[in-house]
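Student: only geometry, no sequence info:
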């Protein structure tokens, strides 16, 4: 019998989002590797499912130490089910190392699709999201966060990321400083839960709202940049805003330059404007 690793998405809040395949997998897997065993047991109870296999914890701090035993279980023909607290394993949650380890041993890996905060937030944002990137959690330190935001100044894809509620206000304030107050975004809070809320608006509006304090699990969708050919003089303020956020002048010019304006031309224009 061939073993396999099964990645399974779990509900973000509403247990009604659990798929029949997840219910079956929880009931039949030989091993259930869970980010939080207590939450997984509670989920199984809410689904009226009895977990008959062995349950082991699989969170960030023990992920590497658990790999050999779990890979061995799959190699021995067992079904190992990997679940996290909510959403899809490996997406800013434990999982990718176990997938990589199984792939390296040429073992079977499959996935039970289901709830995802990323795609749910994109769908609810009201923004153009036919092309998007996912960027996990922003850096915690302000300087690093501003550098990260600077890289999004000319990113034409929508960007979706997670943020801790106690850091959201600072993150949005930095985004206003680096990207300007008019870039549109959506802050999605407590997706699929009782107090689900989606706030849509400009970064300036959202920063003002968040300053009062926000609670719950947060997913942010940032509108992609709209780049058009411009007179280099029209781009000087944007370059200087990135520099104030911590970017080097040459890097800022490279980020802001458009198809109609070269990096060199923009760099020389900024220097000339500073002399004036």
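Tutor: Alright, I've got the coordinates. What you see is a predicted model; the values in this text were computed from it and never measured.

Student: rest of the way, CA atoms for contacts and neighbours
Tutor: Will do.

Student: in this structure, which spans are helices?
Tutor: 20-28, 37-46, 63-75, 96-104, 117-124, 142-151, 165-179, 203-210, 236-244, 249-256, 263-275 (DSSP state H).

Student: for residue 191, find the nearest of the ones you listed.
Tutor: helix 117-124 (7.0 Å; Cα to Cα).

Student: hmm, residue 202 is touching residue 176, no?
Tutor: No: using Cα atoms under 8 Å, residue 202 is not in contact with residue 176, being 9.1 Å away.

Student: and the comparison structure, right after this:
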């Protein structure tokens, strides 16, 4: 987190009151508030205003959140901060729901970024909705969209912007390697997250993907931010090139497979042959296993081929 003095945000806090103060903030509502992933200046005006006016703030770490609030010049007593983290989220949600039932406005923040995206918050929002209370999201910083916007993903007209969010891969080596093998057959871009003490193991596993490109973002939005695109097989060497390169939190984008179009073409050729002898589901299953082409795409192609055959008949 940047170490800007609280006074630096005095004007921003007043601007938040001026810009967002006249808007409607219903009572009995949970406000899910995105907070900066590193640079404190990335807070939104509406987030500042909501954090100032709510009756209480549920948070992943009360000490971290108290420091964040003080940096913005927001003074909230410790009693107004509610600990809601991955170890107590289901139970703590009941306390939040009880407050909402009394008409209180409650904000929820994780330590950084958007709650519920590889962070606590999903169980809380689900419980609040199930109890019949409103959940109002305040969008903002996210390492997912931050890195995607700088990765320069280029693909076909149909799938160039498509991506899959995989988050953190398994920590055990065997399970992680199996997960990477599955990613090898994913034609879309894949967004991954990793902690500094596991990034070298992650890089070693991804190296099995050979020339497939990976964009790595380290310390995003912070002073020593670093973004680089390399072949997956070169990722371990890139990390080893400097001691600072294994420090900080990481987001990685596995670029769309350059073989996706070839795989799709091979898949359809094999599919045509199999459909001549087998039912659609069986033909699709075997074609996917043989060529590595996506099963959903093959199934759609099989239906089109069947329709074409029916019309020509």
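Tutor: Received, thanks. Every value quoted in this text rests on a predicted model; they were computed, and no experiment measured them.

Student: circling back: can I get the helices of structure 1 in a markdown table including distance to residue 186 of structure 1 and mean neighbour count?
Tutor: Formatted as a markdown table, the helices of structure 1 follow (distance: least, Cα to Cα, whole Å; neighbours: other Cα atoms under 10 Å):
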| stretch | distance to residue 186 of structure 1 | mean neighbour count |
| --- | --- | --- |
| helix 20-28 | 30 | 18 |
| helix 37-46 | 29 | 16 |
| helix 63-75 | 33 | 17 |
| helix 96-104 | 28 | 16 |
| helix 117-124 | 8 | 19 |
| helix 142-151 | 16 | 19 |
| helix 165-179 | 11 | 21 |
| helix 203-210 | 8 | 19 |
| helix 236-244 | 22 | 20 |
| helix 249-256 | 23 | 20 |
| helix 263-275 | 31 | 15 |
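
Student: those: which one's closest to residue 185 of structure 1?
Tutor: Using Cα to Cα, the nearest of the helices of structure 1 to residue 185 of structure 1 is helix 203-210, at 6.2 Å.

Student: how about residues contacting that closest one?
Tutor: 168-169, 172-173, 175-176, 180-185, 187, 199-200 (Cα atoms under 8 Å, 6 or more residues apart in numbering).

Student: check stretch 204-218 of structure 2 too.
Tutor: 147, 151, 176-177, 180, 184, 225-236, 245, 247-255, 257-258.

Student: quick one on the thing from earlier: out of the helices of structure 1, the one nearest residue 4 of structure 1 is which?
Tutor: It is, among the helices of structure 1 and with distance given as Cα to Cα, helix 63-75, at 5.4 Å.

Student: which part of structure 2 lines up with the closest one?
Tutor: Using TM-score structural alignment, helix 63-75 of structure 1 lines up with residues 89-101 of structure 2.

Student: structure 1: which residue goes with residue 75 of structure 2?
Tutor: Looks like residue 75 of structure 2 aligns to residue 50 there (TM-score structural alignment).

Student: what about its match, distance to residue 114 of structure 1?
Tutor: For residue 50 of structure 1, the distance to residue 114 of structure 1 (Cα to Cα, to the nearest Å) stands at 20 Å.

Student: of those two, which one has the most company?
Tutor: Taking other Cα atoms under 10 Å, residue 50 of structure 1 and residue 114 do not tie; residue 114 has more neighbours (17 against 14).

Student: what's the match for residue 30 of structure 2 in structure 1?
Tutor: Under the alignment (TM-score structural alignment), residue 30 of structure 2 pairs with residue 5 of structure 1.

Student: same check on residue 145 of structure 2?
Tutor: So residue 145 of structure 2 corresponds to residue 119, using TM-score structural alignment.

Student: what's the answer for residue 118 of structure 2, then?
Tutor: Per TM-score structural alignment, residue 118 of structure 2 is aligned with residue 92.

Student: which one is its match nearest to, not counting chain neighbours?
Tutor: Computed as Cα to Cα, 6 or more residues apart in numbering, the closest residue to residue 92 of structure 1 that is not its neighbour in sequence is residue 136, at 5.9 Å.

Student: do residue 252 of structure 2 as well
Tutor: That would be residue 216: by Cα to Cα, 6+ apart, it lies 4.4 Å from residue 252 of structure 2.

Student: ok, the equivalent of residue 33 of structure 1 over in structure 2 - contacts?
Tutor: For residue 33 of structure 1, the aligned residue in structure 2 is residue 58 (criterion: TM-score structural alignment). By Cα under 8 Å, 6+ apart, residue 58 of structure 2 lies in contact with 81, 82, 83, 84, 96, 106, 107, 108, 109.

Student: so which of the residues you listed persist in structure 1?
Tutor: Retained in structure 1 by both residues aligned by TM-score structural alignment, their matches' Cα atoms under 8 Å are the following of the contacts of residue 58 of structure 2: 81, 82, 83, 84, 106, 107, 108, 109.

Student: isn't the second one right next to residue 63, touching?
Tutor: This means residue 82 of structure 2. No: Residue 82 of structure 2 is not in contact with residue 63 according to Cα under 8 Å; the separation is 10.6 Å.

Student: ok so, going back, buried ones among the contacts of stretch 204-218 of structure 2?
Tutor: 147, 151, 176-177, 180, 184, 227, 229, 231-236, 245, 248-255, 257 (16 or more other Cα atoms under 10 Å).

Student: rewinding a little: format the contacts of residue 58 of structure 2 as TSV; extra columns: distance to residue 191 of structure 2.
Tutor: Listed next are the contacts of residue 58 of structure 2 as TSV, based on distance: Cα to Cα, whole Å:
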residue	distance to residue 191 of structure 2
81	32
82	31
83	29
84	26
96	32
106	31
107	28
108	25
109	22
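
Student: list just the nearest of these to residue 268 of structure 2.
Tutor: residue 109 (47.3 Å).

Student: which residue sits closest to that closest one in space, ignoring its chain neighbours?
Tutor: For residue 109 of structure 2, the spatially nearest residue (Cα to Cα, 6+ apart) is residue 59, at 4.9 Å.

Student: over to residue 54 of structure 1?
Tutor: That would be residue 31: by Cα to Cα, 6+ apart, it lies 4.7 Å from residue 54 of structure 1.
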